[in-house]
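K.L.:
please work out how this folds:
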Amino acid sequence: MAVPAAAATAPGIFPTPHALDLTGGEFDLGDTVVLVRKNGVDAAVADSLEQTLTQAGVRRIIRANALPRDPDRPVIVAGLASEAVVRDALAKARASVPDLPESYVLAARNGLEEGVKGKGLVILAGRDAAGLLHAAQSFRQTVRSGSIAALTVVDYPSMPVRGTIEGFYGKPWTMAERASHIRFLASMKANTFIYSPKDDVFARDKWREPYPAETLDALGNLARLAGRVHINFVYAVSPGPSICYSDPADIEAIRRKFASLRRNDVESFYVAFDDIEYTKWNCASDEAKFGAPGQKAAAQAQAGLLNTIQEDLAKSGHGSLIMVPTEYYNTTETPYKAALREALDPRVVVQWTGTDVVPASISVNHAKDATRAFGRKTLLWDNYPVNDFKESEGRLLLAPYDYRQAGLSQQLTGIVANPMNQEVSSRPAVAGLLSFAWNDADYDAQRTWRAAARELAGGNEQVTQALLTFFDAQHLAPTFGHLPWQPQAPRLKARIDAVRDALAYGDAAEQQATLRDLAQAADALAAAPDVIRAGVVEPGFVAEAKPWLEATQLWARALQLSVRGLEAELGATSKAGPRFFEEADRLARQAAAIEAIPGATRFVGPVKVADGVLDTFVKDAPRLIHGRQEQ
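P.N.:
Model prediction:
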């Protein structure tokens, strides 16, 4: 008599798949599996599969080229949908891979299901090699404690381009950080990394000069790593501050730069004209050729150069050039946009940052307006979570990726995030952007944010909760204006507001209850830094967040003392209240003096932790109650 399969629950897969259906109960993978794959399965897929299986407790992998006739252990089939053995396996699972780039199917069937023999069948099928790697990433998230649910995942990206642009001012990432980030991008089913750090002098200030051989080799290593995990490595040059558009020598300098990178396995290229003036030319010959400096003349000059470079790329088989215009935000009609729209080769991809440099929201109508303004669908350069501008001074930006409207996938060619100078700390927000770009219709900002914390925590629930508590204290998302587009510390603020309301309107029982709740929140905030330091699986996060973790612990202790002071004032020990408040004030001043890591960001100042929430409450607490009078 067959043993019933265990009940199955839907796993958490991020980005959220377009379709996930449970088809039966869970089954164990056991300690031995048969892995059926052709020799053509690339190393990234093979490595991911073997790592997942090892972590699931599989000790022996028997490799085969065909489906076993009478399997006595679970069988895993991995390959392209076009391969006969994969087609046969998909037929048993009654599944098919969509005819779309990067699409995949992940199907698992237990041995009790119709048409399946033995201990169970798992199929990873990709429409192409990238899709197969995406299937492996979903398989990694589906296996839990050595078991997998019987299910069918049918999935594909909503946007063709999904990734990151290292486009910030300030300290660039190291090559090791870039390599780590590229692997992170692959784990989130991204496909693009754009190299464009503003402080790479050989890409901007000294763009005409060749890279040192050592740097070229390092960029080549990054490009090769990216290629192995199906990430398109794009190199960007920023000649705008000094270029002479009419000088053939400058066009030749760009060609030389790109050729040197092409010899090091870089195949995609980008020319940036952001953050430059078009009220002056850099050479007299530009005025002779294009006329007086101005918006229209600048656009015509840029389009001419870009069209030449695009033609070069087309001849060499390297696809479309990407550019960011001088007017890279808003959709207001101007002579610059009109001239660029008219003159620019339609193959050139145009980037756009939204309705502002750092927009509070981006809607479908905004993107439609951008298409009209630039004469093509744009590639969104989303300036979140970048923290290289004055309003972000002293902040880690750890709020979820939000306020981007479902349906943008129909109006954009894709989205890339401009991250913080802190690579690992950027991941919670970037994970949200990548999930939105993959499936904007089903994107859940809060669930994805929690999943990003869980990844940093290596799946440990205590560390996950500590991270979310810390993230809440770094929740504010600034814009270039005075109003942030995400509030600071919403979870903590709700508890503090409950205390304020209870003191203003509630009875003694409600006051005591809200203070107990706030005390628990303060305890969790005080404990979070130590839990994070001990438990986060990416050590880079702890190093990047060091001053914020230190300040958080001090602010939390100040909050604990403020709560104790209020409790003392409400109780029979009112004389102790002032001592608690004085110590809270001392710790708050100590916390407020902690500086960000020198040189880590463009603007360096005191770190901010739940500012406007924690500091305000610690300051106000002594005035919220006047203790009992002695008789």
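K.L.:
going by C-alpha atoms from here, please, whenever you check contacts or count neighbours.
P.N.:
Fine.
K.L.:
which SS state does Pro547 fall under?
P.N.:
Secondary structure for Pro547, judged by DSSP: H, G, I helix; E, B strand; the rest coil, is helix.
K.L.:
following up with a second sequence; could you model it the same way so I can compare the two?
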Amino acid sequence: MVDFMHRVGFNAYVYAPKNDPVHRNRWREPYTNVEWAQFGRLARHARDVGVEFIFGLSALKFSYTNPAHLMTLRSKLREAKARGIRSFALMLDDLPKNFSHSEDVTVFPDLARAQAWLVNELVQDLDPDGEFYFCPTQYFGSGNSTYLWALGASLTPRAQVFWTGRKECSPTITAADLGRVSDVLRRKVVIWDNFPVNDLDMQHDLHVAPLVGRAPELPEVAGGYFAAAGALSATSRIALRTTAAYLRDPYGYNPVAAFRDAVRVSTASSQEAAAVAFLADLARRHPLVSRSSVLYHSLWPAIDAFWAARGGPPEEAGPDVPGRPAMSDVPPDERPLRQIVRDMELHAYTLFRLQDPVLRRNLAPWTAKLAGWARVAKYALGALDNPGDARAREYVLEEIPLVRENFHWVAGDTFDTFARRCVWSAERASERASEPGQPVRETA
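P.N.:
Reported below is the predicted structural model:
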């Protein structure tokens, strides 16, 4: 990841994973000598390629009146400095908004001033050429709270403060958003952009998409810009390439072109690039896309043309997928959708065999979901083409729940609904065929 950052222009890396228990949950436990040696090697490599390595500190249930707690953090800071690390970040995000120890209330008027005291103490141990970043407990919102006012009045000017925008994962970030909180904190805030991160309740969302919703003047009004990668390194790098493109030329940034370029350089062939782009279009649920448009993938015109060619979907099947875009005004034609179903199988085949083994592993759960929906759609078309075969309809209804057991999000209920409509149509065709003098409809 550090080498990738160097190639695309990022120049700082923060080590602060919450899934490292010694970083956060068990922060009072020391790292082993083996781990410190690894940190040292990583920091040296980052320095060699022009990337600043920033070592993250955190502290659950920190006692501001217990000298041993402060000493533990200072000890980690000293150990890191001994390995050549010069910059640090104190991460107090996603913590309770009140003191964890009653003794602290007797010394500090509020949590903000206690946290500012802690930051100011740690900054004293910083070398002159080092940077210190702080993620406060309140790191998103309107930026005009009592907590932030107190923090701004008490923090040393050497501390730079992270901010994610109006939301934890902000669909948009504007200069006005930053201006308000920067005024309150008395310094230019550093953007901590929570994209393409996909942890916790977002773990089933792919987040392979371009950065959007960022005003072009942000690099001018922010104290810095950090992007939070997800745990899946190869898929994160596709999205991060678009962030790098935005930061290189925010006024000329084109998300569509940047994403197309990112996919192309992340894959080994045009066939691989087409498969990744196809999957990304269907797995488009992420924080920068509104909930009302997550189903706006490119397959709807073909689906609408398919049903238009058959006189409309069967009324017995009930309403269409909630949240789908408006019906397309397209000529009736079954062929485009039938070709797309074949393409889905080919794209899944390609994705299962990507040359980059990390990207292949990262995409595997979503690839499996895509392959599953391709089977469902193929079986559904087969049932529709053979209305006299009741077992063909059963295959469809048996396959749907098997695919749905994979919770990784690909196109929502698009193919589930389409397949059930095919089953309804096949049943009605079968019933008509059994009536005297009623021909079975020929397939396109």
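K.L.:
scan structure 2 for its longest strand.
P.N.:
Ranked by residue count, the top strand of structure 2 under DSSP state E comes out as strand 52-58.
K.L.:
Provide the aligned range in structure 1 for it.
P.N.:
Alignment of strand 52-58 of structure 2 against structure 1: residues 232-238, by TM-score structural alignment.
K.L.:
now do the strands in the stretch 151-300 of structure 1.
P.N.:
Secondary structure of the stretch 151-300 of structure 1 (DSSP state E, counting those that start in this stretch): strands located at 161-166, 192-195, 232-237, 268-272.
K.L.:
returning to that earlier point: quick one: buried residues of the longest strand of structure 2?
P.N.:
Of the residues in strand 52-58 of structure 2, Glu52, Phe53, Ile54, Phe55, Gly56, Leu57, Ser58 count as buried by neighbour count, 16 or more other C-alpha atoms under 10 Å.
K.L.:
got it, and stretch 614-628 of structure 1?
P.N.:
Neighbour-count burial for stretch 614-628 of structure 1 flags Leu614, Asp615, Phe617, Val618, Ala621, Pro622, Ile625, Gly627 (criterion: 16+ other C-alpha under 10 Å).
K.L.:
do stretch 269-283 of structure 2 as well
P.N.:
Residues of stretch 269-283 of structure 2 classed as buried: 271-283 (neighbour count, 16+ other C-alpha under 10 Å).
K.L.:
just those residues: which are in helices?
P.N.:
When DSSP state H defines the helices, the subset of the buried residues of stretch 269-283 of structure 2 inside them is Gln271, Glu272, Ala273, Ala274, Ala275, Val276, Ala277, Phe278, Leu279, Ala280, Asp281, Leu282.
K.L.:
would you turn these into TSV with distance to Glu398 of structure 2?
P.N.:
Output for these, formatted as TSV (distance: C-alpha to C-alpha, whole Å):
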residue	distance to Glu398 of structure 2
Gln271	32
Glu272	31
Ala273	32
Ala274	30
Ala275	27
Val276	28
Ala277	29
Phe278	26
Leu279	24
Ala280	27
Asp281	26
Leu282	23
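K.L.:
now for Asp389 of structure 2, how many residues are close by?
P.N.:
As a burial measure, Asp389 of structure 2 scores 15 neighbours (other C-alpha atoms under 10 Å).
K.L.:
meant to ask about Ser187 of structure 1, not that
P.N.:
Using other C-alpha under 10 Å, Ser187 of structure 1 is surrounded by 20 other residues.
K.L.:
cool, and Lys81 of structure 2?
P.N.:
Other residues close to Lys81 of structure 2 by other C-alpha under 10 Å number 19.
K.L.:
return the distance of it relative to Trp36 of structure 2.
P.N.:
10 Å (C-alpha to C-alpha, to the nearest Å).
K.L.:
ok, now Asp193 of structure 2?
P.N.:
Separation of Asp193 of structure 2 from Trp36 of structure 2 (C-alpha to C-alpha): 28 Å.
K.L.:
more neighbours, these two?
P.N.:
Taking other C-alpha under 10 Å, Asp193 of structure 2 and Trp36 do not tie; Asp193 has more neighbours (23 against 17).
K.L.:
now the corresponding residue of structure 1 for that one. Nearest residue, chain neighbours left out?
P.N.:
Asp193 of structure 2 maps onto Asp382 in structure 1 when the alignment is built from TM-score structural alignment. Spatially, and ignoring its direct neighbours in sequence, Asp382 of structure 1 is nearest to Ala417 (5.0 Å; C-alpha to C-alpha, 6 or more residues apart in numbering).
K.L.:
re the thing from before, which of the strands of the stretch 151-300 of structure 1 sits closest to Asp47 of structure 1?
P.N.:
With C-alpha to C-alpha, the closest approach to Asp47 of structure 1 among the strands of the stretch 151-300 of structure 1 belongs to strand 232-237: 19.7 Å.
K.L.:
what about that closest one, how far off from structure 2?
P.N.:
With the two structures superposed, strand 232-237 of structure 1 lies on average 0.8 Å from its match in structure 2, counting by mean C-alpha distance after the TM-score superposition for structure 1.
K.L.:
contacting residues around that strand?
P.N.:
Residues from elsewhere that reach strand 232-237 of structure 1 (C-alpha atoms under 8 Å, 6 or more residues apart in numbering): 191-196, 203-204, 207, 222-223, 226-227, 254, 266-272.
K.L.:
tell me the secondary structure at the aligned partner of Gln124 of structure 2 in structure 1.
P.N.:
Counting by TM-score structural alignment, Gln124 of structure 2 lines up with Glu311 in structure 1. Here Glu311 of structure 1 is recorded as helix under three-state DSSP.
K.L.:
contacts only, for Glu311 of structure 1.
P.N.:
Glu311 of structure 1 makes no contacts at all, as judged by C-alpha under 8 Å, 6+ apart.
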